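[1] got a predicted structure here, sequence first:
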Amino acid sequence: PPSARRLLAEHGLELGAVAGSGPGGQVRKEDVVRALERPAEARGPAPAPAPAPKDGATARERVVAMTSLRRTVARRLVEAQHTAAILTTFNEIDMSRVLAVRERHGEAFLAKHGVKLGFMSFFVKAAVDGLRAFPAVNAEVRGTDIVYKDHYDIGVAVGGGKGLVVPIVRDADALSFADVEKKIGELAKKARDNRITMDDLAGGTFTISNGGIYGSLLSTPILNPPQSGILGLHKIEKRAVVEGDAIVARPMMYVALSYDHRIVDGREAVQFLIAVKNAIEDPERLLLEI
């Protein structure tokens, strides 16, 4: 109001030096009078009024810019859903025999190789066997062509300091179980230390994502373009299953394969997942490469 402006001018005060109590923070004459009654050293510039919340927002929000990594991940996930015909098929795996192998040989494996025998080496090897049998899952669409990959560079999703990244275990078919575990451990440490490079992330042919370490029971993973397949692993949970005529408790894991239906038929996707299941439920076949 004019009366407030005149009073401000008479005492050499700026409008921003007085906090307003009127509608929308408007400065009234009584606001100026109260400000003049305060000691001069206490009159500093009044804090700017908080902007009115928009679209239902409240003052209890924080706005944080996306990191470049998060922006890239977001862009690629949206790109995958816009360009690929993504479909997911599910199965479940009895983990009893893998757990038994780890129990029997875990200490000797660690003593000899200096790394623990984890689940991921079994699944990487099982995935390679499945990809050999069903090469479309290891292929990609490039323009109007299908590019079949005769190498097996398996991306393994790991949590890093700046978010989820998918470094590549290259030529996984040529690596031993110990080599796979060492490589995954090395890449996971680089991710935690924010030392992952573009070379570590580029060129994968297939991805494995283990949501089970975070407690996920079931999910539908999204493709990592331009790949045509991603295998989602989940937590191991004891469940009642039927064996013959008996109901028994077994450590079971749900698995999911999301695939690009443009080049991978449903039959191939289901059979690939069954191949992984069979390999994990009979791990000696992987160890003997039969």
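    Noted; the coordinates are in hand.
[2] going forward, measure contacts between C-alpha atoms and count neighbours the same way
    Will do.
[3] which residue ranges form the helices in the stretch 51-200 of the chain?
    Along the stretch 51-200 of the chain, counting by DSSP state H, counting those that start in this stretch, helices occupy 68-83, 96-113, 120-133, 177-192, 198-201.
[4] which parts of the second one are buried?
    What that stands for is helix 96-113. 98, 102, 106, 109 (16 or more other Cα atoms under 10 Å).
[5] just checking, the second one touches residue 117?
    Yes. In this structure residue 102 lies within contact range of residue 117 using Cα atoms under 8 Å: 6.6 Å.
[6] turn the helices of the stretch 51-200 of the chain into TSV, columns for distance to residue 243.
    Formatted as TSV, the helices of the stretch 51-200 of the chain follow (distance: least, Cα to Cα, whole Å):
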stretch	distance to residue 243
helix 68-83	39
helix 96-113	13
helix 120-133	24
helix 177-192	30
helix 198-201	42
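[7] please identify the most buried of these.
    helix 120-133 (a mean of 22; mean count of other Cα atoms under 10 Å).
[8] packing partners for that helix?
    helix 177-192, helix 266-281, helix 283-288 (3 or more Cα pairs under 8 Å, 6 or more residues apart in numbering; DSSP states H and E).
[9] tell me how far the shortest one lies from the chain's centre.
    For helix 283-288, the distance from its own C-alpha centre to the chain's C-alpha centre is 30 Å (Cα atoms, centre = their mean, to the nearest Å).
[10] packing partners of that helix?
    Using 3+ Cα pairs under 8 Å, 6+ apart, helix 283-288 is in contact with helix 120-133.
[11] so the most centrally placed residue in the chain versus residue 261, what's the distance?
    Residue closest to the average C-alpha location in the chain (Cα atoms, centre = their mean): residue 164, at 4.3 Å. Distance of residue 164 to residue 261, given as Cα to Cα, to the nearest Å: 25 Å.
[12] repeat that for residue 155.
    20 Å.
[13] quick one, which of the two is more surrounded?
    Neighbour count, other Cα atoms under 10 Å: between residue 155 and residue 261, residue 155 has more, with 27 against 17.
[14] use this one as the comparison:
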Amino acid sequence: MAEIIVPELAESITEGTIAQWVKKPGDKVEKGEFIVELETDKVNAEIISEEAGILKEILAEEGDTVLVGAVIAIVEAGDAAATPTPTPTPTPAVEEAAPAPAVEAPKAAPAPVVVEESSSTERVIASPAARKLAREKGIDLASVSPVDPQGRVRVQDVAAHGTAPAAPAAKPAEAPKAATPAVDESRVTVEKMSRRRQTIATRLLDVKQSTAMLTTFNEIDMTNVMALRSRKKDQFQEKHDGTRLGFMSFFTKAVVAALKKYPYVNAQIVGNEIHLNNFYDVGVAVSTDDGLVVPVVRDCDRKNFAEIEDAIGGLAKKARDKKLQIADLQGGSFTITNGGVFGSLMSTPIMNGTQAAILGMHTIQKRPIAVGDEVQIRPMMYVALSYDHRIIDGKDSVGFLKTVKELLENPEDLLLES
């Protein structure tokens, strides 16, 4: 018999959500076979069975939150039978009833109470972990007020119920229940936030609240970059086995050159210290159906244009296919995000994690600008640098963005810099 355990994926990941069971109780399982998909705040992980046999029991349902190290299923060695399905059903019933006599022991008629609590508990939708904790604490699940708008009781709800005073705790929780019927389903669609979306929301809010974030703007005349790209793109693609020459490699190279000139933009605060990074691992924001992810292109100072384009293309594909690994997302020192692909003319990007700055690219728009004493129509792009004012002074932020502008307006200088 083997236990399927939530593996340790990364130091920062302590829990996940069961996204999908590929196997069901009674199914045959091969050693190394993918049986369940776990959604974390960073990546989706495929959990495999370490033993061949029959999936005897599933201990966590789809949508349940499970901690790293938790047992979520049992695989029984051999080809034996598909009788495990009915077995789990009576087990929780007996276990659920067991704490009740202990709590109700002083009362005169314990038997009816046991039956009443058991049926009440069975009506409650709860995760296995929540049921287990409720049994350990002697808490009737029916008295626990869930945060989940769908009414599922999770382990966090049971823990909160156990630490709060019994009488007052049940009353404040009445409000969410009363609010639910007020939603007019013909006018409002209620959609539960995914774990990744919850994490994105939490982290962006943390950045806003824990940093002194400011944004400075500039605009870049893209004429020369576009002309160079137009002249060289076919030759570039032929020389580098089909790799296309995009704008991201130009921006990445310009950012690296500017980071070398303004090292505090490539830093982070750790406690009371400023850590100046001597590496140039640039995160590139990628939009997916599940939300924004920021895979990291390593050692951009050592990569040529083709290697950067290949790395960005490969990471973007992995993100869309949900194949990113934890290592793909860790350790970036600076981030570039391109709202221009969606038509954004100007925005104030929010910094990524503990990084000190982020560069926002925007759509290229033809505008009349002064060139010498003449007005010409030029392809222009607004760029924005959001930065942590605790580390970066205005002089450095403006200088950094001006350097990026100058290099992109004179791409030959950019080639010399790289």
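    Received, thanks. Keep in mind it's a predicted model, so treat the numbers as computed, not measured.
[15] residue 222 of the first structure: which of the helices of the stretch 51-200 of the first structure is closest?
    Nearest of the helices of the stretch 51-200 of the first structure to residue 222 of the first structure, taken as Cα to Cα: helix 68-83 at 6.9 Å.
[16] and stretch 271-280 of the first structure, which stretch of the second structure?
    Stretch 271-280 of the first structure lines up with residues 399-408 of the second structure when matched by TM-score structural alignment.
[17] quick one: contacts of that stretch?
    Residues outside stretch 399-408 of the second structure that contact it (Cα atoms under 8 Å, 6 or more residues apart in numbering) are 217-220, 222, 224-225, 250-251, 254-255, 257-259, 261-262, 265, 384-385, 413-414.
[18] mean deviation, that stretch versus the first structure?
    Aligned to the first structure and superposed, stretch 399-408 of the second structure gives a mean residue distance of 0.3 Å (mean Cα distance after the TM-score superposition for the first structure).
[19] what comes up buried for that stretch?
    Residues of stretch 399-408 of the second structure classed as buried: 400-405, 407-408 (neighbour count, 16+ other Cα under 10 Å).
[20] need those residues in TSV with distance to residue 48 of the second structure, can you?
    Below are these laid out as TSV (distance: Cα to Cα, whole Å):
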residue	distance to residue 48 of the second structure
400	47
401	47
402	51
403	49
404	46
405	49
407	49
408	48
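[21] nearest to residue 379 of the second structure, of those?
    Using Cα to Cα, those come closest to residue 379 of the second structure at residue 408, 12.6 Å.
[22] how far away is that closest one from residue 383 of the second structure?
    Taking Cα to Cα as the measure, residue 408 of the second structure falls 12 Å from residue 383 of the second structure.
[23] mutual contacts of these two, please.
    residue 220.
[24] residue contacts, the aligned residue in the second structure for residue 200 of the first structure?
    In the second structure, the residue matched to residue 200 of the first structure (TM-score structural alignment) is residue 328. By Cα under 8 Å, 6+ apart, residue 328 of the second structure lies in contact with 295-296, 315.
[25] can you get me a residue count around residue 247 of the second structure?
    Residue 247 of the second structure has 15 neighbouring residues, counting by other Cα under 10 Å.
[26] which residue in the first structure lines up with it?
    Structural alignment (TM-score structural alignment) places residue 247 of the second structure against residue 119 in the first structure.
[27] contacting residues for that match?
    Listed by Cα under 8 Å, 6+ apart, the contact set of residue 119 of the first structure reads residue 98.
[28] quick check: the gap between it and residue 162 of the first structure.
    Note on residue 119 of the first structure: its distance to residue 162 of the first structure, by Cα to Cα, is 25 Å.
[29] and stretch 349-357 of the second structure, which residues are buried?
    Applying a neighbour-count criterion of 16+ other Cα under 10 Å, one finds 349-352, 354-357 buried in stretch 349-357 of the second structure.
[30] find me the equivalent region of that stretch in the first structure.
    Aligning stretch 349-357 of the second structure against the first structure (TM-score structural alignment) gives residues 221-229.
[31] export the contacts of residue 328 of the second structure as TSV, with columns for distance to residue 131 of the second structure.
    TSV is the format used below for the contacts of residue 328 of the second structure (distance: Cα to Cα, whole Å):
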residue	distance to residue 131 of the second structure
295	38
296	40
315	40
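[32] between the helices of the stretch 51-200 of the first structure, which one is nearest to residue 145 of the first structure?
    That would be helix 68-83 among the helices of the stretch 51-200 of the first structure, by Cα to Cα, at 14.6 Å.
[33] against the second structure, where does the closest one fall?
    Going by TM-score structural alignment, helix 68-83 of the first structure lines up with residues 195-210 of the second structure.
[34] mean per-residue distance, the matching stretch versus the first structure.
    Stretch 195-210 of the second structure sits 1.1 Å off on average (mean Cα distance after the TM-score superposition for the first structure).
[35] let's have the helices and strands packed on helix 120-133 of the first structure in CSV, adding distance to residue 248 of the first structure.
    Below are those laid out as CSV (distance: least, Cα to Cα, whole Å):
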stretch, distance to residue 248 of the first structure
helix 177-192, 31
helix 266-281, 16
helix 283-288, 21
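[36] noted, bye for now.
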